[in-house]
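> would you be able to build a 3D model of this:
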Amino acid sequence: MDSDSIGGRIDFNTKKPSSINGKLFKAKIQNNFSQYADENFNPKMSITYGEKLSDTFANILAVTYSSKDIVAYNNETGFGWEDGLMNDDYEMRFYELTRERYGLSYDADLLVSEGRVFLSAFWNQYDDAELRWKDEYGKIKLIDGTETATSMQTERIRHDAETRVRYETRTLSAFTFGFEGMMGDWIIDPKISYSFAKEDDSDNADVTFRNDMKDTVGTIEWSNPQRPTITPSDTSIYSPSELGFKELEITENVSKDSEFAFSVNAERETDLGTLKVGFKSKNREKDVDDYIIVYEADMTMADFDPQTLDWQFAGQTFSQQANPDMIYALRNQLDSLSVDFSNDYARDFVTEEKVNALYIQNTYTWDKGVIVAGVRYEDTSTESQAFDQDGNQVFAGSDHSFFAPSINIKYFLDDRLQLRGSIWKGLSRPGFKKRLLSLIMIMMREI
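Prediction:
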């Protein structure tokens, strides 16, 4: 396992073509149901076809498609309770997400005298269409002397009603070419691979409407702390005509992540057990282009065909929300709005990481147990570029090496009992965004 794999990693495994005889055909169709989803048709389909074209060559092609509709009704209370009273921020949220997945994979094997040459490729695309309605009550302020064990009166509530429409596309692809077989007394598996991922979140619209009410606003009750209720003294807090247009936020985020890697492992039997050695080199680049613009307008929610949701929790009032089609249509009416804020560089960055690693491991087995001991050494260099708060381009980099020994022992007390012990050292790297911030802070201190 790579030293930076602590915390988990994803590997896509497909069927080896050399394992089939003749022809392979498999088709699968299933449907899933959701308690709250309006759409009851959530198909998952796949077709796999493989054929052994000769004594030495075989291939497999697979196509998959799935679609599911996810609906969620949430209560969220910020950071928890304060001194036994209601937190100053409370939200009810409704989500409806439709996710479609398209997949294609191809595998080919060519048998040679000492092993097999293989090619593996896959491509996946995920299309998300999401509606989020958020009904938020913030700036809650206790009126002294009104608190009980499960309720309080508040002299202020800032009511935000937010409609967000989002269409996002993510693609994943990987290609691997390699060999598995014998070279003298060694079993070897050299391979080269290229993978690419892209996330495009550039098709969205997010509008917040706000009504900030003060004086004696109402009572908040939390006898059920998972589902608090608000009883306003002035029900106009829910009125669409009183919920003013605060902002329209549009983001354009495109994130690209690519990696080229070469690896080789070798294994052979010796008098001291099974010896394994290996080398891996990978070059990864992440490129993020993130743009945000915020618009203002002199309108209210009443101008956006307010919708009433059938909220699932009794006793709670979920405010009317703007028609999502009309919110999304604002993308074609931007000339009629005024720009409040925009930024096209603050969250942009490019990071390149190069890792070279070597390892050696030996497995010794005897009638009473197993000992697996090894060591891994890797060298990592990172180069990043981004922008500071003034929009100036900045550069940062780091170089470090890591030595990771490991020993695992298994001892059999009898046929039913065994003792296990291990000593190891691992490495878990933060994500590129967190690492970038650290590198830039170091660079600024040096300046």
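
> when you work out contacts or count neighbours from here on, use the C-alpha atoms and nothing else.
Noted.

> assumed Ala302 was part of a helix.
Yes. Under DSSP: H, G, I helix; E, B strand; the rest coil, Ala302 falls within a helix.

> residues contacting it?
Applying Cα atoms under 8 Å, 6 or more residues apart in numbering, we find Ala302 in contact with Pro240, Ser241, Leu243.

> list the buried residues for stretch 319-339?
For stretch 319-339, a neighbour-count test (16 or more other Cα atoms under 10 Å) marks Ser319, Gln320, Gln321, Ala322, Asn323, Pro324, Ile327, Tyr328, Leu330 as buried.

> for the third one, give me its contacts.
Residues in contact with Gln321 (Cα under 8 Å, 6+ apart) are Trp133, Ala161, Glu162, Thr163, Met301, Pro306, Gln307, Thr308, Leu309.

> now these as a markdown table including distance to Ser113, neighbour count and secondary structure?
Below are the contacts of Gln321 laid out as a markdown table (distance: Cα to Cα, whole Å; neighbours: other Cα atoms under 10 Å; DSSP: H, G, I helix; E, B strand; the rest coil):
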| residue | distance to Ser113 | neighbour count | secondary structure |
| --- | --- | --- | --- |
| Trp133 | 62 | 26 | strand |
| Ala161 | 68 | 29 | strand |
| Glu162 | 65 | 23 | strand |
| Thr163 | 63 | 23 | strand |
| Met301 | 73 | 25 | helix |
| Pro306 | 71 | 17 | coil |
| Gln307 | 69 | 14 | strand |
| Thr308 | 70 | 12 | coil |
| Leu309 | 67 | 13 | coil |
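
> pick out the most distant pair among those residues.
Met301 and Leu309 (15.0 Å; Cα to Cα).

> hmm, Tyr345 is touching Val288, no?
No. In this structure Tyr345 lies outside contact range of Val288 using Cα atoms under 8 Å: 9.9 Å.

> here is the second sequence; please produce its structure so I can put it next to the first one:
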Amino acid sequence: MTKPAFNFKMVAPLAAAIISVNAAAQEAPEKQSELMETIVVTAQVANARSDIERQRESNKVVAVQTSEAIGELPDANVTEALQRMSGVFIARDQGEGRFVGVRGIDPNLNASTINGMSLPAPETDSRAVALDVIPSDLLASLEVFKTLTPDMSADSIGGAIEIKSINALDQDGETYKVTVENGYSELQGENSPKFAGTYTNKFDLGGRTLGVAVAASHQERNFGSENIETDGVWEEFTALDGSEGVTAAEIEQRDYTVTRERTGLAANFDLEVSEGSQLYLHTLYSDFSDDEERQRNSFKLDEENDDPDTISASSVTWSDAALEKELKDRYEEQEILSVVAGGSHDMDKWGVEYAVGFSHAEESEPHRRDTTFVQEGLELGYTRAGKIPKMFAADTSAMDAASYELDELVVEDNYTDDEEVSFRIDFRRDIDVAGHPSELKFGLHERRREKTGDLNATVYDGFGGDFTLADFASNGVDYGLGVFGPGVNKGALNAFINANLGSFEIDETSTALDSARDYVMNEDISALYVMNDIDFGRANLVYGVRYEATDFSADGYRVAESGEAISGAEEIAEDVYVNAVSYERDYSNLFPSVNFKYDYSENVVLRAAYTESLSRPSFGDLNPSAAEIEYDEGELEVAAGNPALDPYEARNFDVSFEYYADSLGMFSLGAFHKQIDNFVVTADVASTADYSMYVGSLAVEEAEIFQPINGDKATLTGAELSWTRGFDNGFLLRANATMTDSEADLGLGADAERGNKITLPSQADLVANFIVGYERDAVSLRLSTAYKSERLLEVDLEDEAFDLYEDDHMQLDLSAKYRFENGMQVFFNAVNLTDEPFYANRRGYNGQYEEYGPAYVLGVTYSTF
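Sure thing, here's the model as predicted:
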């Protein structure tokens, strides 16, 4: 797929136009005074001003959003709040924002901290934290640092996300806020209640001040989605009648019904011992649960025949195909606990800060059930390809529940645990450098992290009778993307399973293959740094170096299905062998950095920075235990990790121009360039893999083996624009855009079947936001648009035409509020007004298409501040 090259020339006209708008705000003094008097009283403008001032004063390139600004938008969690900031995009799961990317880069290449301490990830595979588990009601501010200083962790190529929870010392005495709301999902027709509250107070303890802040939030969200996706790849086929074309061998229709609950608690205690001396204890607990029911039709087109009967550009027909109907009944719970205790003390020219932190994240998936019914010997296919394939079944029995036999039940109990203990101590000393005041800072940071996975599956294939879908059929599945046919009744099926599970026959081979996935990974990081912050009056220079030593180990299992014994392996089921595997590696890095800031005038700030950083591969990519091994009559499918992966390493260059109007107005233009080594890409490595690792001596005729590999080098170049403008008529405009262009070398060599050059995986060329706000008297309105261009998700090493791309996404949201004089506020939010779907494709052919529908929220808030 050819992508347009990035051109900085397209930025110039927009930059000139925006600067001219801001310059027009520099009117006569009396006119400026009138404008200030008009707009400063509005909450939207005051919040925007606070964000801008914090950005201006920072010695790094940063985007800031305070809790008050977050509250102006219809964002229910941290992820969705972050998407409004310059250079930030989000990856969605069933319409909700979950993971955060910065400057178009993969979310796994960012670092997330809360109250200064690293945040662990409850997901089995991810290093990136799904920040939707943290309700936005618990926040004081969000900061996205795009350049680093040596006192910050170096594990961030995209950006470092700092989450700060509420602090009572920042408030005026006793305050409280209570919110009650109800949401409505148009697709499912379900209600979603939510309750939230915060309380802060300051207590005089005889010359010492204790600040206490408590926040709580609970939401139950009922929603769903409709999906059609391809399992595997699209490829060239020659049909039995001689026709040629492109098709996939398996396509799935999916219908989801989901209940998500979020509970968040924060309790922060800050003690001002004396002027310049503070102690603190900050705690945050978040519980996220996802109760999901998924109805699925799997059109297994090549079940018996290797080739279709007929094929064209938009249709295909297969005979002797199979149609599977499956119910996934899954409850998943994630918990995050963060506890940070520390203090800071100023002692004349010396100062010291210290903190010890404990973070714990876990994910449990108890008693998950996947039940499959199958009907074989059908004539199946589609009459339309493209974004939404139109599936068909020529046999009327496809609509008959009694024609589907109960084929398989998989019961899983999966648990993941991620725990980190950290300590940091930082010293600072005021010194003069050539007559200029400066601060010398140095310190020690230690992190000890352990991530474990306990993954268990039991596969049943005998049920003591000939049961069919008719014994457990539902009345029908409300599915708008095609004809679905009968579904599975969850209640009737679970009653049958609960009463008879002990008598079912276990498939020992599949159970063994699916259960040998446990792992333990340890990652210990020790860091030392020194830096100097020099104030030249109108200029500021921060420079220094950070040293990080990483000690990584991974323990897991290698499992194989084989007709012969495998040396050194234990046979855990008939023809299934497993042996323990361990990997260890140590590496260390030096990270120099320079951040320069120059106040060219009262209105203009110039910045330049050079930093070096790294990003360690995700835990799923490093997992030594294969996530999936399926072998059937010569066909092998594998999804595996690669613990030998090297970390990404990056050299980062940044320059920026920032213009701040005397009245509310700001424009910034920045450029950045990143040189990245060892980038990671998931690829089908079947052409170079050793099949015996998975099937021993068994014959393999066709194979798909997906595994992460290190590419060679990659570059990413981009520009960021951000603009804010307040008007005396009550309007507030905010816009930002990040444009990037990347090139990565797969390092496959001259004999590769495909080209070596790709875009950086998960990189989006354009990320943009546009917000129109209006506030007058008691009325406040905000209309916001978030846009993300397409990005590469998966590489096909044999044919680049079938690389998987996520399509561009643009979402329109609305927030409206009315404030009463007694502190009460009524609000209405509308999310995804244009019903924007998720779409991923391979050369225009379906990869995944999913619709969520709009959602609406009506609520009331009462506060004393």
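
> ok, and the most crowded of the contacts of Ala302 of structure 1?
Pro240 (24 neighbours; other Cα atoms under 10 Å).

> what about the counterpart of that one in structure 2, distance to Glu446 of structure 2?
Using TM-score structural alignment, the partner of Pro240 of structure 1 in structure 2 is Ala401. Counting by Cα to Cα, to the nearest Å, the separation of Ala401 of structure 2 from Glu446 of structure 2 is 59 Å.

> what does stretch 776-791 of structure 2 correspond to over in structure 1?
With TM-score structural alignment applied, stretch 776-791 of structure 2 matches no range in structure 1.

> which residues in the stretch 201-350 of structure 1 form helices?
324-329 (DSSP state H, counting those that start in this stretch).

> what about the strands in it?
For the stretch 201-350 of structure 1, applying DSSP state E, counting those that start in this stretch gives strands covering 229-232, 244-270, 273-296, 338-343, 349-366.

> a markdown table for these, including distance to Leu437 of structure 1?
Below are the strands of the stretch 201-350 of structure 1 laid out as a markdown table (distance: least, Cα to Cα, whole Å):
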| stretch | distance to Leu437 of structure 1 |
| --- | --- |
| strand 229-232 | 41 |
| strand 244-270 | 17 |
| strand 273-296 | 14 |
| strand 338-343 | 18 |
| strand 349-366 | 10 |
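
> quickly find the element holding Lys134 of structure 1.
Here Lys134 of structure 1, judged by DSSP states H and E, is contained in strand 115-138.

> so that strand corresponds to what in structure 2?
Using TM-score structural alignment, strand 115-138 of structure 1 pairs with 277-300 in structure 2.

> picking up where we left off before, which one of the strands of the stretch 201-350 of structure 1 lies nearest to Asn13 of structure 1?
Once these are compared by Cα to Cα, strand 244-270 is nearest, at 17.4 Å.

> quick one: contacts for Thr270 of structure 1?
Counting by Cα under 8 Å, 6+ apart, Thr270 of structure 1 has no contacts.

> which residue lines up with it in structure 2?
Thr270 of structure 1 maps onto Ile431 of structure 2 when the alignment is built from TM-score structural alignment.

> quick one on the thing from earlier: the match of Pro240 of structure 1 and Ala473 touch, don't they?
Yes. Judged on Cα under 8 Å, Ala401 of structure 2 makes contact with Ala473 at a distance of 6.7 Å.

> where do the contact lists of these two overlap?
Pro486.

> all helices for the stretch 501-650 of structure 2, in order.
508-515, 619-622.

> report the distance from stretch 390-403 of structure 1 to the chain centre.
Chain-centre distance of stretch 390-403 of structure 1: 24 Å, with Cα atoms, centre = their mean, to the nearest Å.

> show me what counts as buried in it.
So for stretch 390-403 of structure 1, counting by 16+ other Cα under 10 Å, buried means Phe395, Ala396, Gly397, Phe403.

> swap in stretch 28-37 of structure 1?
Quick answer for stretch 28-37 of structure 1 (16+ other Cα under 10 Å): Ala37.

> got a list of contacts for it?
Against stretch 28-37 of structure 1 from outside (Cα under 8 Å, 6+ apart): 40-47, 68-72, 96.

> from these, keep the buried residues only.
Looks like the contacts of stretch 28-37 of structure 1 have Asn42, Lys44, Ser46, Lys68, Asp69, Ile70, Val71, Glu96 buried, using 16+ other Cα under 10 Å.

> and these, which of them are in strands?
Counting by DSSP state E, these place Lys44, Ser46, Lys68, Asp69, Ile70, Val71, Glu96 in strands.

> counterpart of the fifth one in structure 2?
Read that as Ile70 of structure 1. Counting by TM-score structural alignment, the partner of Ile70 of structure 1 is Phe223.
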